[in-house]
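Asks: Any chance you could fold what I've pasted below:
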Amino acid sequence: MIRDFIDREEEREVLKKEWNSDGARLIIIYGRRRVGKTRLVNEFIKGKEGIMFFAEDVTVQIQINGLKAEIAGYLNDELLQGLTIKSWTELFTYILKNPPEKRSYLIIDEFTYLIKSDKSILSAIQKAWDRGLSDSNWCIILSGSLLNLMSEYALSYTSPLYGRRTRDMLLKPLEFKDAKLFLSQNEKDSLKTYFTTGGVPEYLQKASEYGTFEEFVRNEFFSNFGYFYREPYFLLSQEFRELKTYQGILSAIAEGRTKPSEIAVNCGIDTRKIYPYLEGLIRLGFIEKETPFLSSQKSGIYIIKDSVIDFWYSFVSTNRSEIERGCYTNTDFNKYFGKKFESFVRNEIAPAIFPKARTGRWWHKGEEIDLIAVDDNAKMIVFAEVKYGTKSASDALKILKKLEKKSEYVNNSTKNNEDYIQKYALFAGEITDKDKIMDRDKTKGDNYLVYDLDDMLKYLM
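Replies: Below is the predicted model of the structure:
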């Protein structure tokens, strides 16, 4: 079933402006697999005319013949149809000399398959562009999923396309406010599903087949025939050759070994040699480096950013034998959800509540603060704890008082600036008798803020 197209208003507006601009356009769209690049392009071309070519991982000559046939068909060009063309340079030279009379699109989906087969396609496009293709009516879109190839050959400073592309667009996963529109589950289960799939549209499409989170993960993660049972292996194998090393890195991080030295020991390689592997995973959006907020410390830790990768290496990877036998019954995901809930609050809720603030997590010598938000315009700094479960009003007050003391460990010029108001916040899944805390704040001036999940989601509407 094809669902209504969700979000991507900003991306669609950018493409619309490119289409309406003078001269030819050369647009590069890239992003991880399943993120919705093809669907975005299909929405964009509605009501327009042109060529949509789906590249395949086949020989160069088959690729050239395929694109040639599409162009000949669109231009109604019998001469081109009968020509024998053996190189990308020949084909793009012909395109240069026979431009369309009106604005037309030429879209190559999975462009990285063409780069993978023959990198000369990049210089062929560059030469045609410089010789006059840039003045034609073509709106060319090159879309690719193999991010290492796209980064190195299509987007880098050394790429033949550097300085020619008129726009490049990294398509990111959806945030929760849009992701939940795919799902018919209740609010809490929708959030759990989001913590498991991230905002990847194709993953959400699969999750939309289930009315509960438990039913979804049981059938699609913890089943030998599940959609996600082998998904991480597929994603890694498309990008990397040394699969065992990358799998070892992800396993180590999922188990809590987040420092480069710890990760290297787990993989059995020298710490100095681990960094290129980490950078490769960062490029793909699978992991990210995190350093303490409001700190001069440059060394940081590495965490898994991609939710499917994170959930899979946390629960599926280490339990495959039980899953294969159909006897894996674990349903205790609270520690995992607690971690993802913290990230959700930092990345999506805090920017909505404090839109002008800089935000991040702080830690030092065993002390940690889940969220600090600094609004330099309002001269306000907010220290916050994030708790996934349910807290009573008395629990919440204890957490806030402890947080107030913990904030004294943060040694930073902004924090120490007397002109800044300091507030203390608790974000929790549920807070019973929440009003008692707010009433206390009014009478005692504690500068306490409390938000439960219902409060948070209102800011996303």
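Asks: can we go C-alpha only for contacts and neighbour counts from here?
Replies: OK.
Asks: helix/strand/coil for the residue of the chain positioned farthest from its centre?
Replies: Relative to the centre of the chain, and counting by CA atoms, centre = their mean, the farthest-placed residue is residue 79 at 44.6 Å. Classification of residue 79 by DSSP: H, G, I helix; E, B strand; the rest coil places it in helix.
Asks: and it, how far is that from residue 240?
Replies: For residue 79, the distance to residue 240 equals 42 Å [CA to CA, to the nearest Å].
Asks: And this one, please, so the two structures can be compared:
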Amino acid sequence: MFVGRQSELESLETAYQKGSFQFAVVYGRRRVGKTSLLRAFTQDKPSVIFFTGQQTVASENLALLSREMLGNSAAGAAFPSIQVALESVFERAKAEQVILVIDEYPYLAESDPGVSSCLQTLIDRHKDKSNLFLVLCGSSMSFMEHQVLGHQSPLYGRRTMQLRIDPFVVFDVAQMLPDAPIERIIELYSVVGGMPLYLSQLDSTRSTQWNLEHALLRQDAFLYAEPQNYLLQEVRSPAIYNGVIAAIANGCVRPKEIADVTRLATPQVARLLDALIDLRIVERVTPVAKATKRQVVYRICDNLFRFWYRFVPQYTGTIEEGLGAAVAARIVKRDLSSFVGPTFEEVCRQWLIRQVVEGELDVLPKAIGSWWGTNPATRHQEEIDIVLEDADGELVVGECKWRNEPVDTDVLETLERRSALLGRPIKQYYLFSKGGFSEACQNRATQASSARLVGLEQLL
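Replies: Predicted structure coming up:
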């Protein structure tokens, strides 16, 4: 089932309709749905060559490319070189519009290091006369950003468009889980995130506990092995990366704290964190609107990794004894609510951005995130779940409560008090609640025109 990616499809289609030479760079993490997007884009086009680079020698990639270009009847490598094969595509595209997709381009470039320079020469020579729609697609984020898009690449400056494919936001997740109620959608999103392949492993008609047991907490489950397999594919020393991710999952959010737990040198931890950021597993976070240099923290931004490293290591023996059902039941009973809380905050931020896009919230976002800091009067740490900074300096602030009890007026009053610490004008206050709102809170919000209450049914 193909869902979402409408803006990406529209961008590709708009470029295709120009009928001139186009060079699109499409990149994103493994499992994010790049190939599915390109298959959807090319499915109704008359002339398409869809080649997937393999992690093999250049001669084998040449043979595979030849078969894609000439049909399965082509014996071996019908072209003497990849350069000649690509030259023929550019020539063919002078007479008709041709789409050439090279998926997993880093594998092709690894087997034939001269292919980027070859493409540069062909583009410069033929772009004014060719109707080729060239797509280079890859999962190696660092390679695509530095060796294709970067200024040191022979291809620098040749692209006509680039698309970084990110995981689904919660609204797309809801389309992939059509039979799940809103609460379960958010719970499952908090567990596996927005990767389409991960979501396809779930059963939206079943409970969160059932999905934990069958899709994650079994030795034969695809998602059980996925974080470890992903690291094995992407890094040379998975063990030290495991240690860093586990430290963050268990509350160590600063390099010095991670170094103390892992017994790695702080400079080494800094390099590992940079690599994990490139892999979109970890993110560097600072408070919005009023931050200091000391307030930098690191968080796991991939929900599957956050869940896996939070729970699986401590229950590995139990799971491997076949007791995944008992582990799932314990997690749901004891830990799930607090685990979902940070994801619920992110869902609410996504909803606010959608309100902006749809014209329901009149701001121009400069940044969105959270805020934390010390109250100078009480010397206690204070937090605000959502802070959206407008380009004009005004703020939209919000508090998110993932609990069954209705939110009362004290939550709004606390939000108003904490917001005063930011020293900026507040355009709008938002309260988001899983359990709804007390009558007193609703009356208080009605009286204050700048306060708005949002329940689950309004989010999705």
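Asks: Provide the TM-score value for the superposition.
Replies: The TM-score (TM-score structural alignment, normalised by the length of structure 2) is 0.88; 438 aligned residues with a CA RMSD of 2.5 Å.
Asks: Structure 1: strands as residue ranges?
Replies: Here structure 1 has its strands, by DSSP state E, at 25-30, 50-54, 104-109, 138-144, 167-170, 287-290, 301-304, 358-364, 367-375, 380-391, 421-431, 448-451.
Asks: got CSV for these, with distance to residue 15 of structure 1 and mean neighbour count too?
Replies: Compiled in CSV, these are given as follows (distance: least, CA to CA, whole Å; neighbours: other CA atoms under 10 Å):
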stretch, distance to residue 15 of structure 1, mean neighbour count
strand 25-30, 9, 23
strand 50-54, 15, 19
strand 104-109, 11, 22
strand 138-144, 10, 23
strand 167-170, 9, 14
strand 287-290, 29, 18
strand 301-304, 31, 20
strand 358-364, 30, 18
strand 367-375, 34, 20
strand 380-391, 38, 21
strand 421-431, 38, 21
strand 448-451, 38, 20
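Asks: just checking, what residue in structure 2 corresponds to residue 274 of structure 1?
Replies: Matched to structure 2 by TM-score structural alignment, residue 274 of structure 1 sits across from residue 269.
Asks: So that match sits against residue 244, correct?
Replies: Yes. Counting by CA atoms under 8 Å, residue 244 is a contact partner of residue 269 of structure 2 at 7.5 Å.
Asks: Need the overlap of contacts for these two.
Replies: Counting by CA atoms under 8 Å, 6 or more residues apart in numbering, the common neighbours of residue 269 of structure 2 and residue 244 are residue 258.
Asks: what would the strands of structure 1 look like in a markdown table with distance to residue 324 of structure 1?
Replies: As requested, those are exported to a markdown table (distance: least, CA to CA, whole Å):
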| stretch | distance to residue 324 of structure 1 |
| --- | --- |
| strand 25-30 | 35 |
| strand 50-54 | 36 |
| strand 104-109 | 36 |
| strand 138-144 | 34 |
| strand 167-170 | 37 |
| strand 287-290 | 28 |
| strand 301-304 | 25 |
| strand 358-364 | 39 |
| strand 367-375 | 37 |
| strand 380-391 | 31 |
| strand 421-431 | 34 |
| strand 448-451 | 42 |
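Asks: Ok, which of the ones you listed comes nearest residue 83 of structure 1?
Replies: Across those, residue 83 of structure 1 has its closest neighbour in strand 50-54 (18.9 Å, CA to CA).
Asks: For the aligned residue in structure 2 for residue 212 of structure 1, which non-adjacent residue is spatially closest?
Replies: In structure 2, residue 212 of structure 1 lines up with residue 207, judged by TM-score structural alignment. Once flanking residues are discounted, residue 207 of structure 2 sits nearest to residue 184: 7.2 Å by CA to CA, 6 or more residues apart in numbering.
Asks: how many neighbours does the one you found have?
Replies: Residues contacting residue 184 of structure 2 under the criterion other CA atoms under 10 Å number 19.
Asks: what's the matching residue for it over in structure 1?
Replies: Match for residue 184 of structure 2 (TM-score structural alignment): residue 189.
Asks: The match of residue 212 of structure 1 contacts residue 183, doesn't it?
Replies: No. Using CA under 8 Å, residue 207 of structure 2 is not in contact with residue 183; the gap is 10.4 Å.
Asks: Find residues that contact each of the two.
Replies: Common neighbours of residue 207 of structure 2 and residue 183 (CA under 8 Å, 6+ apart) do not exist.
Asks: Make sure residue 371 of structure 2 is actually in contact with residue 285.
Replies: No. Residue 371 of structure 2 is beyond contact range of residue 285, at 10.0 Å (criterion: CA under 8 Å).
Asks: how close does residue 14 of structure 1 sit to residue 356 of structure 1?
Replies: From residue 14 of structure 1 over to residue 356 of structure 1 the distance is 24 Å, taken as CA to CA.
Asks: Check residue 428 of structure 1 too.
Replies: Separation of residue 428 of structure 1 from residue 356 of structure 1 (CA to CA): 22 Å.
Asks: Check residue 303 of structure 1 too.
Replies: Going from residue 303 of structure 1 to residue 356 of structure 1 by CA to CA gives 26 Å.
Asks: For the helix of greatest length in structure 1, buried residues please.
Replies: Across structure 1, the longest stretch assigned as helix under DSSP state H is helix 60-75. Within helix 60-75 of structure 1, the residues that count as buried by 16 or more other CA atoms under 10 Å are 60, 63-65, 67-72, 75.
Asks: what packs against it?
Replies: When contacts are defined as 3 or more CA pairs under 8 Å, 6 or more residues apart in numbering; DSSP states H and E, helix 60-75 of structure 1 packs onto strand 50-54, helix 78-82, helix 88-97, helix 111-117.
Asks: tell me the most buried of the ones you listed?
Replies: helix 111-117 (a mean of 21; mean count of other CA atoms under 10 Å).
Asks: Could you tell me where that one falls in structure 2?
Replies: Residues 105-111 of structure 2 are the counterpart of helix 111-117 of structure 1, counting by TM-score structural alignment.
Asks: Average offset of that stretch relative to structure 1?
Replies: Relative to the matching residues in structure 1, stretch 105-111 of structure 2 has an average distance of 1.9 Å after the fit, by mean CA distance after the TM-score superposition for structure 1.
Asks: gap between the residue nearest the centre of structure 2 and residue 410 of structure 2?
Replies: Compute the mean C-alpha point of structure 2, and by CA atoms, centre = their mean the closest residue is residue 167, 3.4 Å away. Using CA to CA, residue 167 of structure 2 is found at 36 Å from residue 410 of structure 2.
Asks: And stretch 250-260 of structure 1, end to end?
Replies: 12 Å.
Asks: Read off where that stretch ends up in structure 2.
Replies: The alignment of stretch 250-260 of structure 1 onto structure 2 (TM-score structural alignment) spans residues 245-255.
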